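> What shape does this take:
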Amino acid sequence: MTEPAGHAAHQSAAGWMAEAKRRGLFRVGLPAPWGDGGGYADIAATARALTLESGDPSVGMAYAVRQIATRAFIGEHGSPAQKQRWLPALATGEIIALSLAVSEPDAGARPKLLKTRAEKAPGGWRLNGRKAWVTNAPVAGLIIVIAIVGEVEGRKRFGAFLTPRDAEGLDIQAGDDAGKHGKHCPVVLDNVFLSDDALLPVDGDAFTRLALPFRTLEDSVGLSVQAAAFETLLAKAATAAPAEADGEIGALAGFAALIHMGAEKAARALDAGPGREHHDIATLVGVKNLNALALERLAVLPGGGADSADAQRLFKWFALMATVARHARGVYQARLAERVRAGAGSTE
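Just a heads-up that it's a prediction; the model follows:
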């Protein structure tokens, strides 16, 4: 893994992505010969390092989402031709941002409610629909769009389309966030034509094979970013705390260590083998809940350090992350509850 070097913070997210390109960090976690041949644990470690160095978890998440999507969608499921076309530019940073477009207005990522559709056309497909909450879309050079490609016995079938930013009819509605990394915005597809070679070869099963596992991949790798953000927040709040708060600061430092250890464990589980059965759901749920409890205690740490502008910015980021994928987290917890009720000796 290529490690981020020491570097002054306080530059924009765009500046950090340019720095990641300069350091060769876009090769991390991607398959050889284009990447370093590492895994998701390497992506998580690099995202954590970028978060600590920048002091901004949106930098770490923007990097993580880019690398995860590149590896999981193109590196693991792309055809040889698709890998050869896209991975060199993604690994070098020629394409500096990649986005995944699944969720839709008033539907979230629930497959029964998704409406974006791809209709077969001579030589390719015509895509129409609207996507919401597309991370990195304001700067994305490539967007992977999940769209309905048909129905079988009343069940929707989904494809994943590699959609270049300059595709005619693609409207990235970035507004004031145009050119900003780590931002989210709607994307509209108005009769966008894509050739047949833009469709990832997953036989109409893109939602089950790609979109659903991606949620767990992003959550698991994102734990390392959350761990780094909590450590940053704790350090800011502790500087203003009186000496009598040392006991509580020490307890919070213990929480931080456990959160970091759990985040590393969850990321390593992703590299154990293909398939969602290898994702460490118990650790994922445990770390997220421990982080939430630790944040509650940190918010009332004496001294007012948690009220500073920098600290409040981090609290707002955590609050935003808590609203993302609530349904998925509920599913994880329900699955663990089933194991407990069944008398399973372990939640692993």
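> From now on I want contacts and neighbour counts done on CA atoms only, so please keep to that.
Will do.
> Show me which residues of the helix or strand hosting Trp16 are buried.
If you go by DSSP states H and E, Trp16 is part of helix 13-22. When neighbours are counted by 16 or more other C-alpha atoms under 10 Å, the buried residues of helix 13-22 are found to be Ala13, Ala14, Trp16, Met17, Ala20, Lys21.
> Just send those back as TSV, with distance to Glu296 too.
Supplementary listing: these in TSV, determined by distance: C-alpha to C-alpha, whole Å:
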residue	distance to Glu296
Ala13	28
Ala14	31
Trp16	30
Met17	31
Ala20	33
Lys21	36
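> Which member of those residues is positioned nearest Ser99?
Comparing those against Ser99 with C-alpha to C-alpha places Met17 closest, at 14.2 Å.
> For Leu50, see how far away that closest one is.
For Met17, the distance to Leu50 equals 10 Å [C-alpha to C-alpha, to the nearest Å].
> Quickly list what's touching both of those two.
With contacts defined as C-alpha atoms under 8 Å, 6 or more residues apart in numbering, the residues adjacent to both Met17 and Leu50 are Val59.
> rewinding a little: now do the helix holding Trp16: distance to the chain's middle.
Averaging C-alpha positions (C-alpha atoms, centre = their mean, to the nearest Å) puts helix 13-22 17 Å from its chain's average.
> Next, the second sequence, to be compared with the first:
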Amino acid sequence: MNFELTEEQKLIRSAARDFARAEIQPIAAQCDREARFPRTIMDKAREVGLVNVTVPEAFGGGGLGVFELALVTQELAWACAGINGTLSLNSVIADVFHVAGTAQQREQVFRRLASGEFGGYALTEPAAGSDVSGITARAVRTGDTYVLSGSKVWISNAPLAGFFVVFARTDPAGGHRGISAFLVERDAPGLSVGAPLGKLGQRAAPAAEVFFEDVAVPESARIGDEGEGFLVAMKVFDRSRPMVAAGALGVMQRAIDEAIEYARTRRTMGKPIIEHQAIG
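You can find the predicted model right below:
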């Protein structure tokens, strides 16, 4: 088995590395201190094809796979885990429509992502995160309409998002088979987004609570069949969790690089500390 990168993959990695060092690294510390995502970075990343990597080319995306996305994620996270988190979250939204949704939903969402719009993945609740089956937000069906109520927390990109993929319980007694997913516009009556939440790290990646007070959505907004929300979420995890690992690799590589650079420049007893046995 050959584990070497293809020439195209090497070019993608190189482009992401150059972008991370030229555009993200110089502003990363300030953006983290100010808890601010620099919107111009999204525009620049779109220009060079480093966001919406897995969105099909037919809809304006890169048309690449999850491996190429992992290469990009690792390089961008090297420069700033927070900025990378905001840029890469749209790939999670794209994942939803790679594994579910109608052709009309896929085209609509993919084109919006490719145009630079942000989406939010509204799954986590105070008592339910990776334990998807624990969510309590409700979606009550009335004819051809669902009425959503409840709240979500720590929703990445919520302050920036123009729409949300929302997971809610359509069958209170259905366990993990009682959850459905919906495509909900940010400006839907009854939907509100809280102030950005304070964080200890990755402060350039905004997150907030999202509240649903009798938010009515049409049946056509449901993603997949009723009761398939848990399955959709698990399939999205299959595609998105490796990106968490890729980002962590980028952060670890940065830590090693910074440590080596410090050891080469910090001098004690007449020589760089990297030349001392305990360090070098």
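> thinking again about what came up before, which among the buried residues of helix 13-22 of structure 1 gets closest to Gln333 of structure 1?
Distance to Gln333 of structure 1, by C-alpha to C-alpha, is smallest for Ala13 among those, at 33.2 Å.
> Tell me who's in contact with the closest one.
So Ala13 of structure 1 contacts Ser58, Val59, Lys180, His181, Gly182 (C-alpha under 8 Å, 6+ apart).
> Just give me the match in structure 2 for the last one.
For Gly182 of structure 1, the aligned residue in structure 2 is Ala205 (criterion: TM-score structural alignment).
> Surely that match touches Cys80?
No: at 9.8 Å, Ala205 of structure 2 does not count as touching Cys80 under the criterion of C-alpha atoms under 8 Å.
> is it true that the match of Gly182 of structure 1 lies in a helix?
No: looking at Ala205 of structure 2 with DSSP: H, G, I helix; E, B strand; the rest coil, it is coil, so not inside a helix.
> now the spatially closest residue to it that is not a sequence neighbour, what's its secondary structure?
Excluding the flanking residues, the one nearest Ala205 of structure 2 by C-alpha to C-alpha, 6 or more residues apart in numbering is Gly82, at 4.7 Å. Three-state call for Gly82 of structure 2 (three-state DSSP): helix.
> how about Gly82 of structure 2, what's its partner in structure 1?
When structure 1 is aligned by TM-score structural alignment, the residue opposite Gly82 of structure 2 is Ser58.
> If you tally nearby residues, what's the number for its match?
Taking other C-alpha atoms under 10 Å as the neighbour definition, Ser58 of structure 1 ends up with a count of 22.
> what about it, distance to Lys83 of structure 1?
Computed as C-alpha to C-alpha, the Ser58 of structure 1 to Lys83 of structure 1 distance reads 28 Å.
> for Ala228 of structure 1, same thing?
Relative to Lys83 of structure 1, Ala228 of structure 1 is positioned 32 Å away (C-alpha to C-alpha).
> what do we get in structure 2 for Ala107 of structure 1?
Ala107 of structure 1 maps onto Ala128 in structure 2, by TM-score structural alignment.
> er, Phe193 of structure 1 I mean
The equivalent of Phe193 of structure 1 in structure 2 is Ala216 (alignment by TM-score structural alignment).
> Is it correct that its match is in contact with Ser149?
No: when contacts are counted by C-alpha under 8 Å, Ala216 of structure 2 is not listed as touching Ser149 (9.3 Å).
> show me where the stretch 101-250 of structure 1 has strands.
Taking DSSP state E, counting those that start in this stretch as the criterion, the stretch 101-250 of structure 1 contains strands spanning 117-121, 124-135, 142-152, 155-164, 170-172, 184-195.
> could those strands be laid out in CSV, adding distance to Arg27 of structure 1 and mean neighbour count?
Compiled in CSV, the strands of the stretch 101-250 of structure 1 are given as follows (distance: least, C-alpha to C-alpha, whole Å; neighbours: other C-alpha atoms under 10 Å):
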stretch, distance to Arg27 of structure 1, mean neighbour count
strand 117-121, 32, 18
strand 124-135, 20, 21
strand 142-152, 17, 21
strand 155-164, 20, 22
strand 170-172, 26, 19
strand 184-195, 24, 19
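> Tell me which residue of structure 1 lines up with Arg111 of structure 2.
Aligned counterpart of Arg111 of structure 2 in structure 1: Pro88 (TM-score structural alignment).
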